[in-house]
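**Q** would you be able to build a 3D model of this:
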Amino acid sequence: MSSTVTYTVTGMSCGHCEKSVSAELSALQGVTEVAADAKAGTVTVSSEHPLDVADVRAAVDEAGYELVGPAA
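**A** Predicted structure coming up:
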């Protein structure tokens, strides 16, 4: 079952930030597409199966930013 979730991420301010977050999230098993938007402060992740939020948080942390949670 595929899944697409948009998360709120704090600290992103530029294209480099978007690329860093996208690279870390793309490395997660099953991720098929990542779209980070620094201006909106969001990242949308599509995957082959629902991802564990802890794994998403760890990837965003590794990139140097903070996952606030799924976007409202």
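**Q** CA only for contacts and neighbour counts going forward, please
**A** Fine.
**Q** what ranges does the chain have for its helices?
**A** 15-26, 53-63 (DSSP state H).
**Q** now the second one, please; I'll put the structures next to each other:
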Amino acid sequence: MIIGRNPECHLPLADAYASSQHARIFFQDGGIFIEDLDSTNGTFVNGIRVSDPSALEDGAQIQIGQTILEFKAG
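**A** Have a look, this model is predicted:
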């Protein structure tokens, strides 16, 4: 799933600080991960900038631009 400012994204954001295609959430090896797609302002999980694909845990806070999303597993 691609998240970003582009209205064609799976989850489009109305956030001027988000890149057009900002981050990707994907399923791999039984887990759910997020990776930054070379965005200008970075992707943060629980306040930590993501540089490599990072596993998402239930309740994780994802910050893309000025938008904060909460990841819910299940």
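**Q** can you calculate the TM-score here?
**A** After superposition, the two chains reach a TM-score (TM-score structural alignment, normalised by the length of structure 1) of 0.31; 43 aligned residues with a CA RMSD of 3.6 Å.
**Q** burial of Thr43 of structure 2, as a residue count?
**A** Neighbour count of Thr43 of structure 2, defined by other CA atoms under 10 Å: 24.
**Q** again with Ile3 of structure 2
**A** For Ile3 of structure 2, using other CA under 10 Å, the count is 23.
**Q** now it: which helix or strand?
**A** Using DSSP states H and E, Ile3 of structure 2 falls within strand 2-4.
**Q** the residue lying closest to Val31 of structure 1 once chain neighbours are set aside: neighbour count?
**A** The shortest distance from Val31 of structure 1 to any non-neighbouring residue, by CA to CA, 6 or more residues apart in numbering, is to Ser47 (4.1 Å). As a burial measure, Ser47 of structure 1 scores 19 neighbours (other CA under 10 Å).
**Q** thought Ser47 of structure 1 was touching Ser26?
**A** No. The criterion here is CA atoms under 8 Å, and Ser47 of structure 1 misses it with Ser26 at 9.4 Å.
**Q** need the overlap of contacts for the two.
**A** Taking CA atoms under 8 Å, 6 or more residues apart in numbering as the contact criterion, the common neighbours of Ser47 of structure 1 and Ser26 are 32-33.
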